[in-house]
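Asks: here's a sequence, model it:
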Amino acid sequence: MFALNAQSIAQTTPTGEAIAQAVMSGWALGTVKHCVLMRRGFNQVYELHFDNGRRAIARLSAERPRGEPNIAYEAALLLHLQARRIPLAAPLSTKDGAFSLFLDLPEGPRALMLFEFLPGDPPGESLVDIEATGRGLAQLHTAAQDYAGPASRYALEVPNLLDASLQRMLAAPTVDEPLAREFSALARDLHDRFATLPGLTRVHCHGDCHGSNNFMTDGPDGSRVAAFFDFDDTGPGLLAYELSVYLWVLLPRSLEMPASAAVLERWRRYLAGYTTVRAVPEADMAAIAPCLALRQFWIMGEYAGRIPVWGTQAMPTHWLRKQAPLMRAWIDLPTREGLSA
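Replies: Next up is the predicted model:
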């Protein structure tokens, strides 16, 4: 038998039973009768059912390429928003008043957080729900304006989204020298583009509002209401980036496939919902298209940082060769005029 040391373990996956035991030890919420792994992605997410009928969601933070989890800022921002009646999955405090419990795992300590369970379904293709999502995000941004809690570890700005991501990509074994030159040139062009866009609006961003991190329900007046969750990527940053995330999900991943009329209508309705609450200055609208490329750089940097866990085929070379041309096409996308005509 060959023994591995802790430094040889990339990431373990605790069972639902193990998470249930940790929750009953750290939180005074009663007996967990059922706990199951829901999703293994950037983090590991579990659903819990308690004997008293309560449900909750546990998130076990995985090692992120960026560094430590942003727990103090995330929890404080969520409580700030909750106090201003923004519908969301609020964090649940432990017995000692903290918002995380660290589990001693083979690869090292990892933070476990617990959140309220949200009912409902994602907005999907419903135009009414998509518009309500945009409206809800604008209300969230407005409510966060006077946040004065702990500072964020991370900002959703060019240095973190682009520069740090590029460095992780350049270290990936599937990025060869031609790709390294191509991505580096594109990064320089993006820097030049953002240099022409001064005075962009900053907000406290959700960070990952792509249409599957909010659930829809009916409000007291019958209107559709968006409730938000999964603030793991939250932070202060560019409004244009925050808005670009939804469009980034909608757009085809091929230059040969133009966006359909249905996709364009979803984007229009999303913006329409947002702008019923908050105006989007022209400079920020102009920045949405280059922010699509920032988002793609960020996701590739996240994949590159997870190669020890996900493997090299999470970002194979043949896939990477398609990304720079796609991002260059996105940079000049007319996000207001062309998509709202």
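Asks: C-alpha only now, for contacts and for neighbours.
Replies: OK.
Asks: from Glu242, how far off is the closest residue to His80 other than its chain neighbours?
Replies: Excluding the flanking residues, the one nearest His80 by CA to CA, 6 or more residues apart in numbering is Tyr147, at 6.7 Å. Note on Tyr147: its distance to Glu242, by CA to CA, to the nearest Å, is 18 Å.
Asks: please identify which of these two sits among more neighbours.
Replies: Glu242 (27 against 14; other CA atoms under 10 Å).
Asks: tell me which element that one falls in.
Replies: Secondary structure from DSSP states H and E places Glu242 in helix 239-250.
Asks: if we can go back for a sec, pretty sure the residue nearest to His80 sits against Leu77.
Replies: Yes - using CA atoms under 8 Å as the test, Tyr147 is close enough to Leu77 to be in contact (6.9 Å).
Asks: another sequence for comparison is provided below:
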Amino acid sequence: MIPTMRSLPAPHALSAHLADRYGLGFTGCTLLRSLVNDVYELTTGDARYVLKLYRHDGRDPDEIRWEAGLWAHLQTAGLQVPPVLLSDGEPVGLLETPEGPRPFIVSGFVEGTKPQPPFDDELYDAFGRQLAAFHDAADNYHSTYARRPAEIADRLHEPLEQILAVDRAEENLLRDLAAAVRNNLAEYSNTGICHGDVSLDNILLTKQGLLLLDFDLTAVGPRAADFAGVATTPYWDAFRTGYTTRRPVTDADLAAIPYLQIVGRIFNLRFHLVDKPLFRGTESRAEGWAADELGALRRAAGELL
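Replies: Down below sits the predicted model:
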């Protein structure tokens, strides 16, 4: 058999396999999204569930157990988080696939809608409050399992070298920006569990309020990284107002944000130039995402260098 880099399990097979594991009569399974991980909706006669199937050779099962434990901890702290289903007391399963074992979690389905434009200050104020509630709860999370931290070296220097291995056109720009990050974040010390991907893509509007989703990138790291994306929007002031009803945004956080934005953009650029082409093909580099990140990095260089 030829080694497989990435398979896509058939929905009907997943439905039958997981029905036995969880003792639930799944009657349907639909693929919702396939990108870094694969996400399916499972249905019974009267309920809906979500299967999150992590890629092979990404996070190991204990890192996923850390994530599942965080979900449970956030629920205990009063945040709206979908419950993780257990099988024989275990939150994480392993699915044997052609490329190797892939961890997965099955959770409850939360009814809600994605925010749609036009956006407003009220939405972002609530978003800021929700992130602050997440940070408050995460500060008290402890686990017997380990999760790799979101260290600057891992999110900047390693991605930078991988980018340059496939495209050296902007080498001077990227190396100069990386040096600026090193010089300006050397003394930044406000670290904690960060969500890792704070954007409107990862919230739902529900009858119970705003729900924060998707903990793929959650790990201990520089706390201001969770402000970096929102700080580029016209709603940063409203978001910050909501956040500071519970927690401060310090002067050190504000000074770090432009440099953490560089880290985030280089990390994203690696995904679009290196990671995604492995399973979407090299044509995906022309979709515009990489060009957008490079354009933002050029603008950052004009402001910071």
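Asks: got a TM-score for the pair?
Replies: TM-score for the superposed pair, counting by TM-score structural alignment, normalised by the length of structure 2: 0.89. Supporting figures: 300 aligned residues with a CA RMSD of 2.4 Å.
Asks: got the buried residues for stretch 169-178 of structure 1?
Replies: For stretch 169-178 of structure 1, burial by neighbour count (16 or more other CA atoms under 10 Å) applies to Met169, Leu170, Ala172, Thr174, Val175.
Asks: wait, stretch 228-244 of structure 2
Replies: 228-231, 235-243.
Asks: middle-most residue in structure 1, spatially?
Replies: Most central in structure 1 under CA atoms, centre = their mean is Asp208, positioned 2.7 Å from the mean C-alpha point.
Asks: that one maps to what in structure 2?
Replies: Matched to structure 2 by TM-score structural alignment, Asp208 of structure 1 sits across from Asp197.
Asks: quick one: the helices in the stretch 51-200 of structure 2?
Replies: Residue ranges of the helices in the stretch 51-200 of structure 2, as given by DSSP state H, counting those that start in this stretch, are 61-76, 121-138, 152, 158-166, 171-185.
Asks: of all those helices, which one is nearest Leu217 of structure 2?
Replies: Counting by CA to CA, Leu217 of structure 2 lies closest to helix 61-76 out of the helices of the stretch 51-200 of structure 2; the figure is 9.6 Å.
Asks: let's have the helices of the stretch 51-200 of structure 2 in a markdown table, adding distance to Leu205 of structure 2.
Replies: Formatted as a markdown table, the helices of the stretch 51-200 of structure 2 follow (distance: least, CA to CA, whole Å):
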| stretch | distance to Leu205 of structure 2 |
| --- | --- |
| helix 61-76 | 17 |
| helix 121-138 | 10 |
| helix 152 | 32 |
| helix 158-166 | 34 |
| helix 171-185 | 35 |
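Asks: which of those helices sits closest to Pro101 of structure 2?
Replies: Checking these against Pro101 of structure 2 by CA to CA gives helix 61-76 as the closest, at 9.8 Å.
Asks: okay, buried residues for that closest one please.
Replies: Residues 61, 63-74 are the ones in helix 61-76 of structure 2 that count as buried (16+ other CA under 10 Å).
Asks: can you tell me how far the counterpart of Gly149 of structure 1 in structure 2 sits from Gly23 of structure 2?
Replies: For Gly149 of structure 1, the aligned residue in structure 2 is Ser143 (criterion: TM-score structural alignment). Relative to Gly23 of structure 2, Ser143 of structure 2 is positioned 28 Å away (CA to CA).
Asks: the more surrounded of the two?
Replies: The neighbour count for Ser143 of structure 2 versus Gly23, taken as other CA under 10 Å, is higher for Ser143 (12 against 9).
Asks: give me the secondary structure label for the corresponding residue of structure 1 for Phe271 of structure 2.
Replies: When structure 1 is aligned by TM-score structural alignment, the residue opposite Phe271 of structure 2 is Glu302. In the three-state summary, Glu302 of structure 1 is assigned as helix, counting by DSSP: H, G, I helix; E, B strand; the rest coil.
Asks: how about the strands in structure 2?
Replies: Counting by DSSP state E, the segments of structure 2 that form strands are 28-34, 38-43, 48-53, 93-97, 100-108, 191-194, 203-206, 209-212, 219-222.
Asks: tilt between the third one and strand 38-43?
Replies: Computed by axes from the mean of the first three to the mean of the last three CA atoms, to 10 degrees, the angle separating strand 48-53 of structure 2 from strand 38-43 equals 160 degrees.
Asks: what span of structure 1 is strand 48-53 of structure 2 aligned with?
Replies: Under TM-score structural alignment, strand 48-53 of structure 2 corresponds to residues 55-60 of structure 1.
Asks: can you check the longest one too?
Replies: Counting by TM-score structural alignment, strand 100-108 of structure 2 pairs with residues 108-116 of structure 1.
Asks: quick check: the matching stretch compared with structure 2, mean distance?
Replies: Here stretch 108-116 of structure 1, set against structure 2 after superposition, deviates by a mean of 1.2 Å using mean CA distance after the TM-score superposition for structure 1.
Asks: now do the buried residues in that stretch.
Replies: When burial is assessed from 16+ other CA under 10 Å, stretch 108-116 of structure 1 yields the following buried residues: Arg110, Ala111, Leu112, Met113, Leu114, Phe115, Glu116.
Asks: kindly report the same for stretch 33-52 of structure 2.
Replies: Using 16+ other CA under 10 Å as the test for burial, stretch 33-52 of structure 2 gives Asp38, Val39, Tyr40, Glu41, Leu42, Thr43, Arg48, Tyr49, Val50, Leu51, Lys52.
Asks: got it, and stretch 316-325 of structure 1?
Replies: Of the residues in stretch 316-325 of structure 1, those scored as buried under the neighbour-count criterion (16+ other CA under 10 Å) are Leu320, Arg321, Gln323, Ala324.
Asks: closest to Asp192 of structure 1 among those residues?
Replies: Using CA to CA, Ala324 comes nearest to Asp192 of structure 1 of the buried residues of stretch 316-325 of structure 1, at 16.2 Å.
Asks: and the gap between the closest one and Arg266 of structure 1?
Replies: For Ala324 of structure 1 relative to Arg266 of structure 1 (CA to CA), the value is 25 Å.
Asks: for Gly338 of structure 1, grab the count of nearby residues.
Replies: Counted with other CA under 10 Å, the burial measure for Gly338 of structure 1 works out to 9 neighbours.
Asks: actually Leu53 of structure 2, sorry about that
Replies: The number of residues packed around Leu53 of structure 2, counting by other CA under 10 Å, is 22.
Asks: residue contacts, it?
Replies: Counting by CA atoms under 8 Å, 6 or more residues apart in numbering, Leu53 of structure 2 touches Asn37, Asp38, Val39, Arg102, Pro103, Phe104, Ile105.
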